[in-house]
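In: Build me a model:
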Amino acid sequence: MGKKGILLVNLGTPDSPKTADVRKYLDEFLMDGRVIDVNPVLRTLLVKGIIVPFRGPKSAKIYKEIWTEQGSPLLIYGKNVKNAIADRLGEDYHVELAMRYQSPSIPDALERLKQAKVDSIKVIPLFPQYASASTGSVHQLVMEIVSQWQAIPSISFVNSYYDHPGMIKVFADNTRKYLDEGWDHILFSFHGVPQRHMRKADVSGEHCLKVKDCCKTLTENNKFCYSAQCHQTAKLIAEELNLSDDKYSLCFQSRLGNDPWMQPYTSDVLKELAGKGVKRILVLCPAFVADCLETLFEISFEYQEEFEELGGEKVQLVESLNDNPAWIDALEDIILNKN
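Out: Below you'll find the model as predicted:
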């Protein structure tokens, strides 16, 4: 019999920090109808006429700040994880890494799995919490591509693993390394999404942003809600660290545009904490399995500067899962046992 195929997919990264490559990446990313879910004509005008031309050069400068001699941190960690999990799973498996946007591409990775004559394909988006703009987009593209194949193997998708004990423990263990340094507060900062995405995911139409504290407890109505899953991830890590409710907060970063996104915004929480006299903050970003622009620059530089201007002293980023061997253990379990 043939091998079992595993497709690991992360969001994406430019091929280089050059403005042209960054614009190419932003164009593909923001033209995704699940990312900017508005009328296609309006989306084209916004992305190609306003956002990419003006945001491209600015983003290129930021990418240069985090770029390494080996390339993009996100891609480096992705390759390391792919190689480690391939070694762990052994010869019965064929593992490919892809990015939803840019290289290595999902079409190319799927073609390699097809040529390897795998009996099945299991798609593992490298996003712990489900969101339409990330996991949903990956699943949709894979289905669109494979639907054109003459012979379609057995295919399965992992929806999320926001509560996986192994993943929770790695984030907690990474945090423990800093706890002796004396922090006033711990912040769980997740990537933001527009509120309209949350409302669209509410099949009942009666829960999202209509029920008080609708995201703080997982129910049948919000089990696919990104925000609710983020709250659950933070809660489980806090429990692993024995944190009381007053010692940590949850917030959402990386807002784009003027429409309301999930709240509270990280900037607002920093302002609130500084107003209470908080000086030193430890920040975890459990929506990211690998450190990238949003963690290495947005947290470590932008929010550090912002907090200092508000009277704070230190914003310390807790490293992500990256290529930690314990994360490889958890990922192996997700691949083998998660439906």
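
In: make it CA atoms for all contacts and neighbour counts henceforth
Out: Noted.

In: Tell me where the protein has helices.
Out: Counting by DSSP state H, the segments of the chain that form helices are 19-30, 40-46, 52-66, 73-89, 106-115, 137-146, 165-176, 195-201, 226-240, 266-275, 304-309, 325-337.

In: Name the residues of the longest one that are buried.
Out: So that's helix 73-89. Residues of helix 73-89 classed as buried: 73-79, 81-82, 84-86 (neighbour count, 16 or more other CA atoms under 10 Å).

In: Report the two of those residues separated the most.
Out: Using CA to CA, the buried residues of helix 73-89 span at most 19.8 Å, a distance reached by Pro73 and Ala86.

In: rewinding a little: could you look over the helices of the chain and pick the most buried one?
Out: helix 226-240 (a mean of 22; mean count of other CA atoms under 10 Å).

In: and the angle for it with helix 165-176?
Out: 60 degrees (axes from the mean of the first three to the mean of the last three CA atoms, to 10 degrees).

In: From the contact counts, what lies against helix 226-240?
Out: helix 165-176, strand 248-253 (3 or more CA pairs under 8 Å, 6 or more residues apart in numbering; DSSP states H and E).

In: what residues does that helix touch?
Out: 129-131, 162-163, 168-169, 171-172, 188, 190, 198, 214-218, 222-223, 244, 248, 250, 262, 286-287 (CA atoms under 8 Å, 6 or more residues apart in numbering).

In: Tell me how far Gln140 lies from Met31.
Out: Gln140 sits 15 Å away from Met31, going by CA to CA, to the nearest Å.

In: nope, Met262 is what I was after
Out: Separation of Met262 from Met31 (CA to CA) stands at 21 Å.

In: What of Thr266?
Out: Applying CA to CA, the value for Thr266 to Met31 is 26 Å.

In: Asp37 now?
Out: In terms of CA to CA, Asp37 sits 9 Å off from Met31.

In: what's the overlap in contacts for the two?
Out: With CA under 8 Å, 6+ apart as the test, Asp37 and Met31 both reach Arg43.

In: picking up where we left off before, mind checking which of the helices of the chain is nearest Ile124?
Out: Taking the helices of the chain one by one with CA to CA, helix 325-337 is closest: 7.5 Å.

In: and the closest one, what does it pack onto?
Out: Partner elements for helix 325-337 (3+ CA pairs under 8 Å, 6+ apart): helix 73-89, helix 165-176.

In: Please repeat the previous calculation with a cut-off of 10 Å.
Out: strand 4-12, helix 73-89, strand 120-125, helix 165-176 (3 or more CA pairs under 10 Å, 6 or more residues apart in numbering; DSSP states H and E).

In: neighbouring contacts of it?
Out: 6-8, 80-82, 84-86, 88-89, 122-124, 126, 158, 160-161, 164-171, 173, 289, 320-322, 338 (CA atoms under 10 Å, 6 or more residues apart in numbering).

In: redo that, cut-off 8 Å
Out: 6, 81, 84-85, 88-89, 122, 124, 161, 164-167, 170, 321.

In: Now flag whichever of those residues is closest to Leu179.
Out: Among the contacts of helix 325-337, and counting by CA to CA, the member closest to Leu179 is Val170, at 14.7 Å.

In: quick one, which of the helices of the chain is nearest to Gly2?
Out: helix 106-115 (10.9 Å).

In: One more, please, to line up against the first structure:
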Amino acid sequence: MEISGMDVPVVKESPVARKPVGKTGVLLVNLGTPDSPSVPDVRKYLREFLMDGRVIDIPYAQRYMLVNGIIAPFRAPKSAKVYREVWTENGSPLKYYGEIAERELQKQLGSEFVVKLAMRYQNPSIDAGLSAFQQLGLTEIIVIPFFPQYASATTGSIYEKVMAIVGKWQVIPKIEFTNSFLDHPKFIEGFAQRARPYMDRESFDHFLFSYHGLPERQIRKGDTTGQVCKLGDCCSSLHAQNQYCYRAQCFETTRLLVKALGIPEGKYTTSFQSRLGKDPWIKPYTDDVIPELAQKGVTSVLAFSPAFVADCLETTVEVGVEYRELFEKHGGKRWQLVDSLNDSPIWIELLVDLVQKARQS
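Out: Below you'll find the model as predicted:
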């Protein structure tokens, strides 16, 4: 470039990463809970939950008749009774621990972030959380489903709901999703910390890792190649071809926890609970494994439920009470449930890590 006979060098500016100019929204999403343990509120919750096409993945008309004609009317009174067993003075434990996570994460992240708790079904709703973010004009939104392992019926459903809402916005900010955190060191260490006090006090004959179940058809649908999923030894390792397989991720979680706790081979089992309907669900079934353990002479079991980060009906009642009774019925003597992460400091540290990783991507 020449000015008045002088050569002036052209200076090229080096690219600078654009930093967010506003706040970042963090949406923490768990499955959901009834507003109260009353039969009407439980029925309302079951209808919303089970009408999700990713939860019961059958044609809409069949799903509508099944949920509204059979499941919700007849299951709601029984489920309400169980919900009353886990309800506390703080309400639903799942919601209570979620509120603690929301509050503590906000403290850790500071004023550059706005943290909101939401439930996929019922309240506080995803719609309300995202609406609050929209009104604040946030630079970006980070969505963290509270599910360690990915499944279409859980994390996938949250993705779909969030995208359906923001897809109607005129201005859509940057959105990052956490897919899973089954192998995050702080997730593994969090459950190990919960288990060690029990293991230090006494020895256990066996260690059971019980995960929420899914219909086999949903696992097969996730194998887009049609070549990998055999619902057997294909889950013995986690790799690129089966990285989104819920069953394979559960087995990987077990392997990592076993290593962290130094549990010997042959002393642990991975199984699946909470079946619904007559179609086959992923195996082995926990309620089949427990009698077999007792019949083999196992008298004491330390049980884990690592598909949940907060204690709820499926952990406290199903694993902690119902499976203990089943174990004792078949001759077992000692059954101990390991607490979920709940309000542990390492759980909040894990959430901070997930936010920071999402913001850097």
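
In: still on that earlier bit, more crowded one of Met262 and Met31 of structure 1?
Out: Legend: neighbour count by other CA atoms under 10 Å for Met262 of structure 1 and Met31, higher for Met262 (21 against 17).

In: Once you drop chain neighbours, what's closest to the alignment partner in structure 2 of the more buried one?
Out: By TM-score structural alignment, Met262 of structure 1 lines up with Ile282 in structure 2. Of all residues not flanking Ile282 of structure 2 in the chain, Glu216 sits nearest, at 5.2 Å (CA to CA, 6 or more residues apart in numbering).

In: one step back: CSV for the helices and strands packed on helix 226-240 of structure 1, including distance to Gly311 of structure 1?
Out: Formatted as CSV, these follow (distance: least, CA to CA, whole Å):
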stretch, distance to Gly311 of structure 1
helix 165-176, 24
strand 248-253, 19
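
In: that older thread, residues in contact with the match of Met262 of structure 1?
Out: For Ile282 of structure 2, the contacting residues are 213-216, 231, 247, 272, by CA under 8 Å, 6+ apart.

In: Mind doing that once more with 10 Å?
Out: 212-219, 231-232, 246-247, 271-273, 275.

In: before we move on, what about Phe157 of structure 1?
Out: Applying CA under 10 Å, 6+ apart, the residues contacting Phe157 of structure 1 are 7, 121-125, 135, 138-139, 142, 338-339.

In: what do we get in structure 2 for it?
Out: Checking TM-score structural alignment: Phe157 of structure 1 goes with Phe177.

In: same deal with Phe171 of structure 1?
Out: Phe171 of structure 1 maps onto Phe191 in structure 2, by TM-score structural alignment.

In: Who are the contact partners of its match?
Out: 257, 260-261, 304-306, 309, 338-341, 344, 346-347.

In: I'd like the distance between it and Thr178 of structure 2.
Out: From Phe191 of structure 2 to Thr178 of structure 2 the distance is 20 Å (CA to CA).

In: Surely Leu130 of structure 2 touches Gly167?
Out: No - contact criterion CA atoms under 10 Å: Leu130 of structure 2 and Gly167 do not qualify, at 11.6 Å.

In: Which pair of the contacts of Ile282 of structure 2 spans the longest distance?
Out: Pairwise distances across these peak at 18.4 Å for Gly232 and Arg275 (criterion: CA to CA).

In: out of the two, which sits in the busier spot?
Out: Between Gly232 of structure 2 and Arg275, counting by other CA under 10 Å, Arg275 is the more crowded of the two (16 against 12).

In: about what we covered before: can you tell me how far the match of Phe157 of structure 1 sits from Val228 of structure 2?
Out: 26 Å.

In: Likewise for Glu189 of structure 2?
Out: Distance from Glu189 of structure 2 to Val228 of structure 2, by CA to CA: 30 Å.

In: any idea how far Ala310 of structure 2 is from the equivalent of Ile76 of structure 1 over in structure 2?
Out: Taking TM-score structural alignment, the alignment pairs Ile76 of structure 1 with Tyr96 from structure 2. In this view, Tyr96 of structure 2 and Ala310 of structure 2 are 9 Å apart by CA to CA.

In: so what sits against both of these two?
Out: With CA under 10 Å, 6+ apart as the test, Tyr96 of structure 2 and Ala310 both reach 342-343.

In: Arg43 of structure 2 against Tyr83, yeah?
Out: No - with contacts counted by CA under 10 Å, Arg43 of structure 2 stays clear of Tyr83, the gap being 11.8 Å.

In: list residues touching both of those two?
Out: 34, 37, 77.

In: Include distance to Gly275 of structure 1 when you put the helices and strands packed on helix 325-337 of structure 1 into a markdown table, please.
Out: What follows is those, written out as a markdown table (distance: least, CA to CA, whole Å):
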| stretch | distance to Gly275 of structure 1 |
| --- | --- |
| strand 4-12 | 35 |
| helix 73-89 | 34 |
| strand 120-125 | 39 |
| helix 165-176 | 25 |
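
In: Nearest to Phe307 of structure 1, out of the ones you listed?
Out: Once CA to CA is applied to these, the stretch that comes out nearest is helix 165-176, at 20.3 Å.

In: Matching Ala303 of structure 2 against structure 1, which residue comes up?
Out: In structure 1, Ala303 of structure 2 lands on Val283 (TM-score structural alignment).

In: residues contacting that match?
Out: By CA under 10 Å, 6+ apart, the neighbours of Val283 of structure 1 are 175, 185-189, 248-250, 295, 299-300, 315-319.

In: again, 8 Å this time
Out: Contacts of Val283 of structure 1 by CA under 8 Å, 6+ apart are 186-189, 299, 315-318.

In: sorry, back to before: now the corresponding residue of structure 1 for the residue nearest to Ile282 of structure 2: how far from Tyr63 of structure 1?
Out: The pairwise alignment with structure 1 assigns Glu216 of structure 2 to Gln195, based on TM-score structural alignment. Distance, Gln195 of structure 1 to Tyr63 of structure 1, using CA to CA: 28 Å.

In: do the same with Ile335 of structure 1
Out: 31 Å.

In: Asn324 of structure 1 too?
Out: Noted for Asn324 of structure 1: a distance of 23 Å to Tyr63 of structure 1, by CA to CA.

In: Surely Arg54 of structure 2 touches Thr155?
Out: No - shown here, Arg54 of structure 2 and Thr155 do not form a contact pair, counting by CA atoms under 8 Å, at 10.0 Å.

In: Of the two, give the one with the bigger neighbour count.
Out: Counted by other CA under 10 Å, Arg54 of structure 2 and Thr155 do not tie: Thr155 has more neighbours, with 25 against 18.

In: Spit out the contact partners of the equivalent of that one over in structure 1.
Out: In structure 1, the residue matched to Thr155 of structure 2 (TM-score structural alignment) is Thr135. Contact analysis of Thr135 of structure 1 by CA under 8 Å, 6+ apart lists 125, 127, 159.
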